[in-house]
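Predicted model and sequence follow; I will ask about them next.
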Amino acid sequence: MENSNSEQTVQDGKLYRHLNSLIVAHLRHNNLIQAASSVASATMTPLNVEAPPNRLLELLSKGLAAEKDDVSRGTSSSPFHDLGGSLPLPRPSATVIDFSSLPDLKGPSKSFPKHETRHLSEHKNVARCARFSPDGRFVATGSADTSIKLFEVSKIKQMLLPDAKDGPVRSVVKTYYDHIQPVNDLDFHPQGTILVSGAKDQSIKFFDISKANAKRSYRVIQDTHNVRSVSFHPSGNFLLAGTDHAIPHLYDINTFQCYLSANVPDVNPNGAINQVRYSCTGSMYVTASKDGAIRLWDGITANCVRSITAAHGTVEATSAIFTKDQRFVLSCGKDSTIKLWEVGSGRLVKQYLGAMHTQLRCQAIFNETEEFILSIDELNNEIVIWDAMTTEKVAKWPSNHVGAPRWLEHSPVESAFISCGTDRSIRFWKETT
């Protein structure tokens, strides 16, 4: 009996040491160095312990999935069995590219698969923004005509079948009319059936897409500025708003209380925020500003932890998004450059050239595997694609819009994307089989 207890103690000790190592590595990979150092010191764990990025999240995701299976069979007694439904953790099988592993790669680039495109619908004015739901089932578009259109992706695909007739497809689930000025950005709640919009009328509106007949919002946040960008925290409990104000507005969506960071030493008072986006775990968020800067913020303290000033020279930074592993940020600016930055050091890792964008609030986006980057060439009215690793331009396609597209948004789960045009039209692009 004593041997059994002793062996169990040894096994428990190994498990605790492994867990502590994963915690330290997780904090370090997410650039929470002070927290990692504190945990390492308190648990006598080496600060430079090796572990794959997001390994702790992968194990937690698998554990929650297994626990969910147990609950469905009635075998779990855990009081936390609902937790898995509220944690949008990365899928363990998701591909993650380490852009720092081969910084000088000059080998052959990959070929971007051919896509077919269809005209989905038209707004009554410029189509300004789009967003897919996290599961890829829905996509929504917002317009200068103040409306929001919601599409069901499965119905769009039916219209792409070989025997489908050309012309606008009838895949609009519903259209919402509740803003009084142009819609700037959209986002879906991570778990629920909620769509949120930000608009020039200084409001943020919440729509329940599960309500068949609802055409107006059920909740409204009245901000003090033009709301240029919105992004849900992965928990769904908080919402970021990038506005004409230089500091991001953080809202608790249960109380609607607004929080502002007190640590913003170098923010330009005239640096309105073009885009704000959370990382996949919510440990950080990034802003792209009109003053040309990319700023990284701590997702817990809301402190600005790094400013990449003049990231796009003296012109606007128009978009910024995290990679899946949260180690890099992809930004786009009106200097006609797309840049990949290392979060931990702020250094420029890669640059993607060859597409002109100087006028519109242009987006640079990854495809669903992060192997390619897509953006817009305003001068030639083309969609341009680069190999994300080699930085080589591998494709350029006519946009089929009258005038350059204003916005691109890629599905998070499949090889498909949306383009929104100044010609009011919305087009769906899908890989050909």
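Sure, I can see it.

contacts and neighbour counts: CA atoms only from here.
Will do.

Tell me who's in contact with the residue lying closest to Asp266 once chain neighbours are set aside.
Distances taken as CA to CA, 6 or more residues apart in numbering place Ser307 nearest to Asp266, at 7.8 Å, with adjacent residues excluded. Going by CA atoms under 8 Å, 6 or more residues apart in numbering, Ser307 touches Asp266, Ala293, Ile294, Arg295, Leu296.

In ChimeraX, how would I select just the buried ones from the residues you listed?
To isolate the buried members of the contacts of Ser307 in ChimeraX, using 16 or more other CA atoms under 10 Å:
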select :293,294,295,296
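
one step back: pretty sure the residue nearest to Asp266 sits in a strand.
Yes: Ser307 forms part of a strand when assessed by DSSP: H, G, I helix; E, B strand; the rest coil.

That one and His245, how far apart?
Using CA to CA, to the nearest Å, Ser307 is found at 17 Å from His245.

Asn5 is in what secondary structure piece?
Element membership for Asn5, per DSSP states H and E: helix 2-29.

May I see the buried residues of that helix?
For helix 2-29, the neighbour count (16+ other CA under 10 Å) marks Asn20, Ser21, Leu22, Ile23, Val24, Ala25, His26, Leu27, Arg28, His29 as buried.

Test my guess that His245 contacts Asn268.
No: His245 lies out of contact with Asn268 (CA atoms under 8 Å); the separation is 9.7 Å.

The two: which is more packed in?
With neighbours defined as other CA atoms under 10 Å, His245 and Asn268 compare such that His245 has more, 19 against 16.

Distance-wise, check that one relative to Asp223.
His245 sits 10 Å away from Asp223, going by CA to CA.

do the same with Leu340
Distance from Leu340 to Asp223, by CA to CA: 32 Å.

Likewise for Val384?
Using CA to CA, one obtains 36 Å as the distance from Val384 to Asp223.

Could you do Thr146 as well?
17 Å.

higher neighbour count, these two?
Thr146 (24 against 17).

Count the residues that sit near the closest residue to that one other than its chain neighbours.
Nearest-residue entry for Thr146: Pro182, 4.6 Å, with adjacent residues in sequence omitted and distances by CA to CA, 6+ apart. By the measure other CA under 10 Å, the count of residues near Pro182 is 21.

Take this one as well and set it beside the first:
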Amino acid sequence: MTSRKPITSDILRAFLPLKTFHYHDANSPITSLDFDDSGQFLLSCGTDESLQLYDVSKGKHVKSVLSKKYGCHMARFTHHEKNCLYVTTRSAEEHAIRYLSLHDKSYLRYFKGHTEFVTSLEVLPSSDTFISCAQDKTLRLWDLRLPSCQGLMKTTNPKMLVAFDNEGLLFVVGNPETNQLGLYDLKAYENAKPFSLFQLALPANPETGSITYAWNKIEFTTDGLKIIVGTEEGVIFVVDAFEGHLLAVLNGTREFSSRKYPGCGSVTTTPDAKYVYAGSGDFTIGLYDISKLEGVKQPVDLLPVHKLASDASTGLARSLVFNPRMYVLASADKEVSLWTPNEAVFE
């Protein structure tokens, strides 16, 4: 359903699971989801070493692409129709990023350089540039048209995460070991010094007493004003993107049971930058209103204003992403589910 009306809390509360796909092998975790720029296509990637393409507007599966020889993780659409990047997982020596045409299942290019598992992969919103972080403690900048990395920066933590702002002018690098966020100018990042370094004063985890969390996702809101930090513990942090102070702690979701395979986060923001959805280990998806946090001097605790109900047939929302063009939410664990609002909300 195309977004012709402004996003409202009533619409977001009315989301229901419309269709569930079972194209990945049973009991094989799905580790990433991504919509293309148009919002028409959705791509899932799983530990069964397959990529699955779906046509969202038609509500149907389009094709499977196997990567048994290389393994696959963290599939990301580029800005070229039905082309994607994904990380290889099977080689102990080479952790190349592969550039694939989903149209004819041919490889367009291989990006080699990382020597250990890639932990973060993001495509610049407005160009053929993409960036990657890996456990080899390097951050690499790439151009889709060239096989060699165009820039390299050494990092201090093997589990760094990266995200671009919506304008494509800067990126943020997150260090979960030190609770730091570094902002870098895309044109001048190789001096290895961020133009802003935020030290987050995170609250202690009530379960462990630790202020260190296992981050699994960072992203800017589309207006560039906030940075969202998702964690394996189910706690989500909202950070002021200019001053770097903690605006809110989103509570009320349950931690997922542990599993061997990494995911790409169970939190997603809406295109209007006002709401956050977060998956929970109790088969719900929490909806949070973050629209009134500007000017907050002390971090506030927020609970969901609503919870979407799932079940075993729909699956957990270990991966979660909101469509950039339509009123569609995609969730995944061992299956992929599409959520749309109840039609009555538009009457």
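Perfect, I can see it now. A quick note: this is a predicted structure, and the numbers were derived from the prediction, not measured.

List the TM-score for the superposed pair.
The pair, once superposed, lands on a TM-score of 0.68 when counted by TM-score structural alignment, normalised by the length of structure 2; 276 aligned residues with a CA RMSD of 3.4 Å.

how about the helices in the stretch 151-300 of structure 1?
Assigned by DSSP state H, counting those that start in this stretch, the helices in the stretch 151-300 of structure 1 fall at 153-159.

same deal with the stretch 1-150 of structure 1?
So, for the stretch 1-150 of structure 1 - with DSSP H, counting those that start in this stretch - the helices run 2-29, 33-43, 55-72.

What span of structure 2 is the second one aligned with?
Correspondence between helix 33-43 of structure 1 and structure 2 is not established for any residue, with TM-score structural alignment as the criterion.

Tell me which residue of structure 1 matches up with Ile211 of structure 2.
Counting by TM-score structural alignment, Ile211 of structure 2 lines up with Pro269 in structure 1.

How many neighbouring residues does the residue lying closest to its match once chain neighbours are set aside have?
Among residues not flanking Pro269 of structure 1 along the chain, Ala246 sits closest, at 5.8 Å (CA to CA, 6+ apart). When neighbours are counted by other CA under 10 Å, Ala246 of structure 1 registers 20.

Check Val305 of structure 1 too.
By other CA under 10 Å, the residues close to Val305 of structure 1 number 15.

give the contact list for it.
Going by CA under 8 Å, 6+ apart, Val305 of structure 1 touches Arg295, Leu296, Trp297, Asp298.

Which of those fall within strands?
Taking DSSP state E, the ones among the contacts of Val305 of structure 1 that sit in strands are Arg295, Leu296, Trp297, Asp298.

Tell me the residue in structure 2 aligned with the third one.
In this case it means Trp297 of structure 1. By TM-score structural alignment, Trp297 of structure 1 lines up with Val239.

now swap in Pro190 of structure 1 and tell me
So, by TM-score structural alignment, Pro190 of structure 1 is matched to Pro125.

Find the nearest non-adjacent residue to that match, please.
Leaving out its chain neighbours, the residue that sits closest to Pro125 of structure 2 by CA to CA, 6+ apart is Gly168, at 5.8 Å.

Repeat that for Leu348 of structure 1.
Trp341 (4.6 Å).

How many residues are close by the one you found?
Trp341 of structure 1 has 22 nearby residues by other CA under 10 Å.

Pretty sure it sits against Val329.
Yes: assessed by CA under 8 Å, Trp341 of structure 1 is found in contact with Val329 at 5.2 Å.

In contact with the equivalent of Tyr277 of structure 2 over in structure 1, which residues?
Alignment note: Tyr277 of structure 2 maps to Leu330 in structure 1; criterion TM-score structural alignment. Applying CA under 8 Å, 6+ apart, we find Leu330 of structure 1 in contact with Ser319, Ala320, Ile321, Phe322, Thr323, Ile338, Lys339, Leu340, Trp341, Ala364, Ile365.

Equivalent analysis for Val229 of structure 2, please.
Trp215, Asn216, Lys217, Ile218, Glu219, Ile236, Phe237, Val238, Val239.

do the same with Val123 of structure 2
With CA under 8 Å, 6+ apart, Val123 of structure 2 has these contacts: Arg76, Phe77, Thr78, Thr129, Phe130, Ile131, Phe164.

can we see that at 7 Å?
When contacts are counted by CA atoms under 7 Å, 6 or more residues apart in numbering, Val123 of structure 2 touches Thr78, Thr129, Phe130, Ile131.

Closest to Ala14 of structure 2 out of the residues you listed?
Taking CA to CA as the measure, Ala14 of structure 2 sits nearest to Thr78 out of the contacts of Val123 of structure 2, at 30.9 Å.

Now which residue in structure 1 aligns to the closest one?
Under TM-score structural alignment, Thr78 of structure 2 pairs with Ser133 in structure 1.

Touching, its match and Val139? I think so.
Yes: applying CA atoms under 7 Å as the test, Ser133 of structure 1 and Val139 come out as touching, 6.1 Å apart.

neighbour-wise, which of these two wins?
Taking other CA under 10 Å, Ser133 of structure 1 and Val139 do not tie; Val139 has more neighbours (25 against 21).

Which residue is the nearest non-sequential neighbour of that one?
Counting by CA to CA, 6+ apart, the residue nearest Val139 of structure 1 is Phe132, at 4.2 Å.

and Ile33 of structure 1, how many residues sit next to it?
Neighbour tally, Ile33 of structure 1, other CA under 10 Å: 16.
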